[in-house]
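S.K.: Sequence unavailable; structure follows:
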C-alpha cells in the first residue's frame, strides 16, 4: 500500500495546439495490456518457448578464479548417449567480444573471449558448451568435460590491484580507465573553508536477483539464426553475427517481455552460447541459467571505494570537494568504463561546488565481472556525497535539510564539467514533500531500541552519454478499421516501456488504447530503438513516438480538413475520430476508420516511419570538460528506522520518496517504479552482498543471499512532483533508475541519528552495526 499525490504544474507544453492541458490519456493511471496478462499468467517469457526437436544447452565453467588452461578433454562427454555437441574455444569462429563502453574515450582495448582458450580470469568463466537431448544427459556430459587447470596468482581487491607488484589480470594493465573532472582551484577552496570533513565509504558486490533468470531459445530457419531471449538489447544481433562470422542480416534477435532486468540483461548473457549451439547442431536449443549459475557467474553491481574530502564555511556553504573513486570491474571490461564515468560526473551530487576535483577509476581483479545495474555509477556515489552532507551538518550544528538547501544546484548554475544546468532543479520541493510526508516521529517499541530519522537527495542522469549520437525509430500505421499499430525495437523489462508508447500515441491521435497494438523487440520486423538501459527509452522512443504521431497527425489532418471543409488547425483528435473544434462547422467530424480509407483512396499513406535523434555533444577526457548526459532527474527520500541496540537489527518504520518526473505519463507506473526502486535499495542498504573469498562466492543460493521480502519493506509513500521541464516526451523525465539512488544514504542517515555513529560501509548488517556500537561504549551502554 502507498499514499500518492501529484503536484501538477500547468499543462503539457510540447505543442499546445495538439496536446491540451486537459489530458485525456497521458497523465492518467491507466491499466495496460501487460498488467492484465501478467495477472492472468498468460504473458509468455523467454523460457516458455519450445520447438520440436529442441536440445538443451549448458555452459561448463571454470572452478578457479585465476589459472592457465593446460588442456580440455571432451571425449568422455561426447560418449554420453543423447549428447549432440560439446564445444570449446576452437569451435568458435571469432572467439572475441570487444567492448568500448566509453565510445573509445581512453579505456584499454581488452577483449573478452566467448569461451576461455588459454587462461581463466574468474571463477565461473565459460570454458565449454554442451547440448543434449535430456537434462540428465546434459548434466552428466557437463561433469565429464575435463579441464586441466594450472593455478596462477590472482588479485582480489581493487586497491591491491593498483599496487606496482600486483598480478596482472590482463597484460594491458589493471586499470581499465581513469576519468578526471575538475573545476576551480581546489587548494584555494579548502583554504577558504572553516571546516573540512574527510571519510572513506565502501559499497559491495550486489546480485540483480530478478525473478526470471537468464534464458533463450535459438534455432536456424532458412539460413537465418533466430534467438528469442530475455534481453534488454536486441541490437546484440550484430555482435552474435560477428562471433559466428555471419552477415548481420543473417541473425535475428527477438526480445520477450522480461521478469526483471535491472541492467543484468543489458550485456549478452545466454545469447552467444545458445546461438553457437544452434548454429553448430542446426537444431533448436534452449538454455536457461540456474539460479546458482546466475549468482556465481553473471555480472554484478561494482563495489566502490570512495574517498571524500569536503570543505565548507561556517554558514554551511561548500567551498571545495575532492573525490577519489575506485570501482572493481572484475575480470573483464563489460560496461565498467561507462559506470565509472557516471560516477565521476555525479560524484558531487546535486550541489554547487565551486572548486572540485574528481578521479574515478575502473580496476581489473580476478573476481566476477561487474557491469550495468540500475542507476549504475550515479547511485553508488550518493552514499558518499550524502554522508558528507550529514557530517557537515553535525559539525556545523545545522539541520540536515538546511545545509542541503544552502548548496542545491539551481537552473543556470555550472557543474564541474563546465555544463550549465538548463532545466529546473525542483529538488528543494521534493525534499520538503518527503520530510512533510514522514509525519510525526514514532515512539520506540522498547527501552533497548532507538528511533532515528534521515534524509538523502540525489541526481540521476537519463539517456546515454551525449557523444553516442543516440537515436530511436518507430513505425506508426493507421489501419482501415481505425486501429493503430506501433512497431518499435524497444524491449520491455516490466516497467511498462511499451505501454507508455501507447499512451503517448493515443493522446496525440485520439485512438483508444484498446485499439492500439504495439510490436516490440524484433530486429527483423521493427525499426531499431536501441537498448532499454540508462533510463533512456521514455526519453528516446517516447520522443520518437510523440514526434512520429505528430507527423502522422499532420498527414491525417490535411485529408480530414478537406473533407470537413475547414483548416487543420481547427481539428481535434479524440475518441477515435477527428472533430472540428472551432468555427462555423464546429462539432462535425469523421471517424478514424473512414479517414484511413479516405487516405488510401487518395494515395496518401496513413503510416509514418520516424527517427528521433538526441542532441549531441562532445567530451574531452583530457580536461574533463564537455557534454555528459542529456538531463537529470532529481529527488529526495526521508526514512524513519528503529535500531535494536542489543541485536543491531534495523527496522524501517516509515519511508517517503519524492521525485520530480517533469510530467507523469502514467502516475501508476511512476509510483510502481519508485516503490520498486526503494525496495531494491533497501536490500542494497541493509542485507544484500555477494561475498567472495579470493574470487570464489561463499554462497550462490537465495538461502544465503538475502533480499527484502514483504516483512522487511514498509509502506512506501510516494510524492510525485511535476516541474514540466524534462526532456522526454511532453516534458517527462526518466524515473526507472532514480528511486534506487538515495535509499542507502537515507537509511544510513537515519541509523546515525538513532545511535550517533555514521555507517560508512554497505550493507549495514546487524553484525556491522554491533561492531559500531561496541566501538562507541557510551551509546552502546545507553
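M.R.: Done, it's in. This structure is a prediction, so every number in the text was calculated from the model and none was measured.

S.K.: Please count neighbours and contacts with C-alpha atoms only from this point.
M.R.: Noted.

S.K.: residues contacting residue 498?
M.R.: 490-492, 518, 520 (C-alpha atoms under 8 Å, 6 or more residues apart in numbering).

S.K.: so where's the longest helix in the protein?
M.R.: helix 537-564 (DSSP state H).

S.K.: Report the distance from the helix or strand immediately after it in the chain to the chain centre.
M.R.: The element immediately downstream of helix 537-564 (helix or strand, assigned by DSSP states H and E) is strand 571-574. Chain-centre distance of strand 571-574: 37 Å, with C-alpha atoms, centre = their mean, to the nearest Å.

S.K.: Included below, for side-by-side comparison, is a second structure:
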C-alpha cells in the first residue's frame, strides 16, 4: 500500500498526464507470462559450453597448471590460460572514476603466478556440453606453493602481518575534516563511543551470470549477456587488442543485478573463446560459481565517537571506518568515498573528522552493492544516534529532529544539496504509520520499535566524464520510439523512459516502444548503477522529447495560425487550447514536419554535473549531484528463549522528488525492505581462511516470502531533485535505513545492543545471557 503527502506550495498545482501514476510497466506482461527472453534463453547451433577452473586455496604461488588430462578428454575443444590473453595488462579500470590508479587494482582475468583469494580463475574450458566442461575442470591439476595469508582487516594492519599488496596492506584512505573537532569534544557534556560491524553480503540475484558470444559474418564479436553496462565493449576490445567497433554487446532484461553484474570478466572469456574456436560459446555460472565469481558487499568496522551537549546538540563527531577490500582494490576507492561522505548521516555536524581506510586481505575482493558504502555507514550512525539519545536522556526521535539537516544546509563536504531535505517529515510519517504497539501474547516474547533515517546519494558528478544519451522519434501514425543503451536490471528503468517520453509528447504509454541495450545500435547511456539511470538517461529522454515537442508545436502553430504556446499535445492529438475545433492527429503533424524538412526525432545527451576532485586532506567539495532523504520504521517481536525475530510492521517513507511510476517506486521500497531485512537478520558469508563456507542458497540464508510482512510505502514528492521533473533516485536509498531500524527495534525489545550484523538468533541469545550474568 502507499500514501502520499502534499507537495510544497510551489509545485502542488502541477498536473501530469502520465507521471506519478501506478501504470503497468511496459515489460510487465512479458515477464508475467514468461515470454520475455533473458540472456540465458538464447542459444545457437553448434555452440560450445564454457566452465571456469578456479583456485582451491586463498593464498599461494601458482607453480604449474597442468591441463593435459583435461585436453585429452573427448569433447573438450579448447582451454585458455593466462598465456592466451592477447593483452593481459588491459583490465577494467573503474577506479579511475575518482582519479586514482593504484597497482594491483583489478583482479586478473586469469591467474598466471600469484593466487590471492579462494576461487580465483585459473583457466577457461570450452567443450561440447557443460557436463564435459565440468569434468574437464576437475582434471586440471594446479601445483601450489602455500603463502601465508591474512583474513581479518585489523590483523592485516598489524606489524609483521602477511602483505597482500603494497607496504602495509592499506589500499586507499579517505578523509573528511570540518570545523574544530577537539574544541567540539571540549564543549560536549557527554561523549559516547561505540564500534559497529557489518558483514560481507552476497547479491544473490535470481538470474546467475550467463551469456552467449559469437563472431558474425563481418568479423564483429557479438555478446548477448546480462550486464548492468553495455559499454563494457570497450574494455573487452582492449583486452582482446581489437578496435572498439569490433565488439558488440547485445543486452537483455537482467534478472537482478544490485551491483553484482557490473563486472565483465565472463564476457571477456566468451569473446576470447569465440575468437579462438570460431564457434558460438555459452557461459552460465552455477549458483556456487556465482557465489565465488563476483565481488561482495564490503564488510566494515565503524567506530563512532560522538560529543553531545546536555541539551541534545551534537558538538563533535569522530568516525573511523575500516573496510575489508579483499584481495584487490577494485571499487573500494569509490565505495570508501561514499561511506566517508555519508558517515555523519543526515545530521548537522559542525565539527567532524572522518578517517576511512580499505585494507587488503586474502578474502574475496569486495565491490559494488546496492547502497555502495553509504548503507554500512547508515547501519552505524543510526544505531549510534539511538545510543547517544539514550545516554543524554532524550527520546530518540526528538533527539534526531533536533539535529537533522534542513533544506539549504551544507553537508559534511561543505556542499549544499540542490534538492529538499525532508528527513523530519519522513521520520514523522513513518513513525506515525506504525500505529498502536503490538502487545506480546507470551511472557518470553518481547516487542520493540525502531526508526532510522538516511542520506543517500543518487547519480555521479563528473570528474572524468559521465554522460547518457537517448534518441526519441515520432512516427507518421503518432507512435513514439525511444532508443537507449540503458540496461534494465528489474527496476523498471526502460518503462520509466517510456513514461517520460509519453508525458512530454502527449501520448499514452502503450504508444511508446523502446529499443534498448545494444552497443552498436542504441545511444550509449552508461551503466545502470549508482542510482544514476533516472537522473541521467531520464533527463536525456526528456531533453530529446522536449526538442521534438518544440518543433511540433512550432509547425502546428503555423498550420493553425496561432502562437506555439496555444498548442497542446494530448492523447495522441494536436489541439488549440481555446479553439478545440482546430486539431489533428499527432502522426499527421509528424508527416507535415517530414515534408517540410523539420525533424520529428532527436538525439540528446545529458552530462553529469562537473566538479573538481574533493580536497584530499579535508574531503571538502562536491562528491555527488544530490541526495535522497527518507526513513524506515520497524516493529519487531523477539523470542527471548530462541532469539527468533519476527518483523511485525515495516514502513518506508521517502522523498522521491517526483514519482515517475508510483507502482515502481513502491516496488523499490518493498524490495529494499526485503534486502535490508536479510542484511540485518540472517545473511552472512562465512569464510574459513578465505574459503567460502556458505557457497549456496542452502547455507546463505535470505528472507523468503514467509519471513516478510507487508511493507507500507509512504511516498513524499518535493519535486526538488536533479532528475527529470524534479525526481530523485530511490533504487539504493530504499535499502539504507532498513537494517539499523531493525537493530534499533530489537534493542528496544530486549534492552541490550548487539553491535554486529547480522542479528542472528545465536547473537541475540548470547547477548541476553551476558546481560543476565
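M.R.: Thanks, I have the structure now. Predicted, not measured: the structure shown is a model, and the values here were computed from it.

S.K.: thinking again about what came up before, which of the contacts of residue 498 of the first structure tops the neighbour count?
M.R.: Within the contacts of residue 498 of the first structure, residue 490 tops the neighbour count with 32 neighbours, counted by other C-alpha atoms under 10 Å.

S.K.: picking up where we left off before, now the contacts of residue 498 of the first structure as a markdown table including distance to residue 773 of the first structure and secondary structure?
M.R.: Listed next are the contacts of residue 498 of the first structure as a markdown table, based on distance: C-alpha to C-alpha, whole Å; DSSP: H, G, I helix; E, B strand; the rest coil:
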| residue | distance to residue 773 of the first structure | secondary structure |
| --- | --- | --- |
| 490 | 49 | coil |
| 491 | 47 | coil |
| 492 | 45 | coil |
| 518 | 55 | strand |
| 520 | 53 | strand |
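
S.K.: quick one: which of those is nearest to residue 541 of the first structure?
M.R.: residue 490 (7.3 Å; C-alpha to C-alpha).

S.K.: which residue lines up with the closest one in the second structure?
M.R.: Using TM-score structural alignment as the criterion, residue 490 of the first structure maps onto residue 486 of the second structure.

S.K.: got the contact list for its match?
M.R.: Applying C-alpha under 8 Å, 6+ apart to residue 486 of the second structure gives the contacts 229-230, 493-494, 516-517, 524-528, 533, 537.

S.K.: that older thread, relative to residue 756 of the first structure, which of the contacts of residue 498 of the first structure is nearest.
M.R.: For the contacts of residue 498 of the first structure, the residue nearest residue 756 of the first structure by C-alpha to C-alpha is residue 492; the value is 43.7 Å.

S.K.: Run a quick neighbour tally on the closest residue to the closest one other than its chain neighbours.
M.R.: Sequence neighbours aside, residue 257 is the residue nearest to residue 492 of the first structure in space, at 5.4 Å (criterion: C-alpha to C-alpha, 6 or more residues apart in numbering). If you count neighbours by other C-alpha under 10 Å, residue 257 of the first structure ends up with 24.

S.K.: what sits against the equivalent of residue 257 of the first structure over in the second structure?
M.R.: Aligned counterpart of residue 257 of the first structure in the second structure: residue 253 (TM-score structural alignment). With contacts defined as C-alpha under 8 Å, 6+ apart, residue 253 of the second structure is in contact with 36-39, 226, 487-490.

S.K.: Residue 253 of the second structure and residue 631 of the second structure, how far apart?
M.R.: 30 Å (C-alpha to C-alpha, to the nearest Å).

S.K.: go on, residue 384 of the second structure?
M.R.: 16 Å.

S.K.: Which one's more surrounded, these two?
M.R.: residue 631 (32 against 24).

S.K.: hang on, residue 342 of the first structure in a helix?
M.R.: Yes - according to DSSP: H, G, I helix; E, B strand; the rest coil, residue 342 of the first structure belongs to a helix.

S.K.: Tell me, how many residues neighbour it?
M.R.: 25.

S.K.: Pretty sure it sits against residue 376.
M.R.: Yes - using C-alpha atoms under 8 Å, residue 342 of the first structure is in contact with residue 376, at 7.2 Å.

S.K.: Stretch 652-672 of the first structure aligns to what range in the second structure?
M.R.: Going by TM-score structural alignment: stretch 652-672 of the first structure matches residues 647-667.

S.K.: How far does the matching stretch sit from its chain's centre?
M.R.: Per C-alpha atoms, centre = their mean, the centroid offset for stretch 647-667 of the second structure relative to its chain is 17 Å.

S.K.: what's the span of it, first residue to last?
M.R.: Stretch 647-667 of the second structure stretches 18 Å from its first residue to its last (C-alpha to C-alpha).

S.K.: what stretch of the second structure does the longest helix of the first structure fall on?
M.R.: Taking TM-score structural alignment, helix 537-564 of the first structure hits residues 533-560 over in the second structure.

S.K.: in the superposed pair, what's the mean gap between whichever strand or helix holds residue 498 of the first structure and the second structure?
M.R.: Using DSSP H and E, residue 498 of the first structure sits in helix 497-509. For helix 497-509 of the first structure, the mean deviation from the second structure after alignment is 0.4 Å (mean C-alpha distance after the TM-score superposition for the first structure).
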